[in-house]
Every structure is written in structure tokens, then in C-alpha cells.
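# Build me a model:
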Amino acid sequence: MKTRSQYRTVEVIIQNKPLARDPEGETIHRNLVLKGGYDQVTGVRAGKLLRMTVQAESGQEAENIVRRLCDDLRIYNPAAHSCEVRIVEKEDRITE
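Predicted coordinates:
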């Protein structure tokens, strides 16, 4: 029997909090961007992007699963980082 399952692509963006120093971003800005002649760029903030595929009936359910995962498994440090979770696409798959 074939069943239709819904999959959601969920992105997790982890960044240093706004007032925290960002040594990686500062290094990229100073050693690559400015030395490359892009003086118009006044700052760089580095972060991490995680893209997860989640089987869920709705976008809200997929988002809740990923938020819980990030908190339970300590994917980020809430004292030092901000964490944004967003749904980017939906895909239907037919499975046996």
C-alpha cells in the first residue's frame, strides 16, 4: 500500500547575539573583504546554517519539532547565540 508523506525543509540559523563579539566575522571582514577592496562593506557577522528535512503534517509541526530538537540537544548556546527556525519548503513523497 502506498502512502503519501509530507516533508518540510526547515532551516536553523545560529548567530552570535548582537552585542557579542564575532571574531570569525571580524577576521573575514578585515582579512578578506577590506583587503579585497570592498570598502563599502562595513561589517560581517558569521553564523551557522543547518538545513533539516522533517516528516510532518504541517509547517508548524515541523517548526515545533526542530525548535524542541535545538533546545533539548543543545544545538546552540542560548547564553551566547540566537537561534532562528524557519520553514523553507514542502515536499510530498509517495512511499511503499
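# From now on I want contacts and neighbour counts done on CA atoms only, so please keep to that.
Noted.
# And residue 96, how far from residue 57?
Here residue 96 is placed at a distance of 18 Å from residue 57 (C-alpha to C-alpha, to the nearest Å).
# Compare these two and say which one has the larger neighbour count.
residue 57 (13 against 6; other C-alpha atoms under 10 Å).
# residues near the closest residue to the more buried one other than its chain neighbours, how many?
For residue 57, ignoring the flanking residues on the chain, the nearest one in space by C-alpha to C-alpha, 6 or more residues apart in numbering is residue 6 at 6.0 Å. The criterion is other C-alpha under 10 Å. On that basis, residue 6 has 15 neighbouring residues.
# so which strand or helix has residue 6?
In the assignment (DSSP states H and E), residue 6 maps to strand 3-16.
# before we go on, could you also do this sequence so I can check it against the first one:
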Amino acid sequence: MKRWDVLVEVSPRAEIADPAGTTIQRALTALGFDGVSGVRVGKAIRMELLATDAAEARMMTEQMCDRLLANPVIEDARIELRAAEQDHGS
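Down below sits the predicted model:
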């Protein structure tokens, strides 16, 4: 088994309204940050995962997203995998 560093970024789908993003965008403009657009608010989930290879790690992470981490009806999940630099004693 190999340890993987996983980052899952969950954000509202493009066609879904994002009131938090709209509020932040308006506030940034009001603060003088001109040219800001397309603000979307989401969440980042970081974890370590044991898997035999990258394909298994991705499959497991996709299942986590489908079952808990993201609502596939209104959210998109982007997954980044990286082999852990250290094996943390395993």
C-alpha cells in the first residue's frame, strides 16, 4: 500500500446560483478591487489515503465524493492526487 495526499475541491456547478460568491464579489468591488468577476465559493477537503496505486486512490476518492463529500446534483468535485513524500511510518 502507498500513502496518497488527496485534495478534493467542491464547488457549485456553473448553472447553480452562488449567493456567497456574489456577495464576496460585490464586497471586493466595493472595497476598490475592480475587475473581479466569476467569484465562486466552495470547500477544500484534504486527506491522506492508503491505496495500491493512483487509479485505486482516485476511485476511492470519487466514491467518497459521490456518497458524502459533494452533492453531485448541484456540485462539482475536482480531485488532485499526489504520492505522499513520506510514508509516515507505514
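# what's the TM-score here?
Once superposed, the chains reach a TM-score of 0.85 (TM-score structural alignment, normalised by the length of the second structure), with 90 aligned residues with a C-alpha RMSD of 1.8 Å.
# residue in the second structure matching the residue nearest to residue 57 of the first structure?
Using TM-score structural alignment, the partner of residue 6 of the first structure in the second structure is residue 2.
# Check the gap between the residue of the second structure positioned farthest from its centre and residue 21 of the second structure for me.
Using C-alpha atoms, centre = their mean, the residue of the second structure lying farthest from its centre is residue 32. It sits 28.7 Å away. From residue 32 of the second structure over to residue 21 of the second structure the distance is 17 Å, taken as C-alpha to C-alpha.
# and what of residue 72 of the second structure?
19 Å.
# got the buried residues for the strand holding residue 6 of the first structure?
Neighbour-count burial for strand 3-16 of the first structure, counted by 16 or more other C-alpha atoms under 10 Å, picks out 7, 8, 9, 10, 11, 12, 13, 14, 15, 16.
# in the first structure, which spans are helices?
23-28, 59-72 (DSSP state H).
# nearest to residue 48 of the first structure, of these?
Each of the helices of the first structure has some distance to residue 48 of the first structure by C-alpha to C-alpha; the shortest is helix 23-28, at 11.4 Å.
# And residue 61 of the second structure, what's its match in the first structure?
Aligned partner of residue 61 of the second structure by TM-score structural alignment: residue 66.
# hmm, back to that, name the residues that touch the strand holding residue 6 of the first structure?
By C-alpha atoms under 8 Å, 6 or more residues apart in numbering, the residues outside strand 3-16 of the first structure that reach it are 22, 45-57, 59, 62-63, 66, 76, 80-96.
# switch to 6 Å and redo it
47-57, 80-95 (C-alpha atoms under 6 Å, 6 or more residues apart in numbering).
# Could I have the buried ones of the residues you listed as ChimeraX selection syntax?
Restricted to buried positions by 16+ other C-alpha under 10 Å, the ChimeraX selection for the contacts of strand 3-16 of the first structure reads:
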select :53,54,55,56,81,83,85,86,87,90
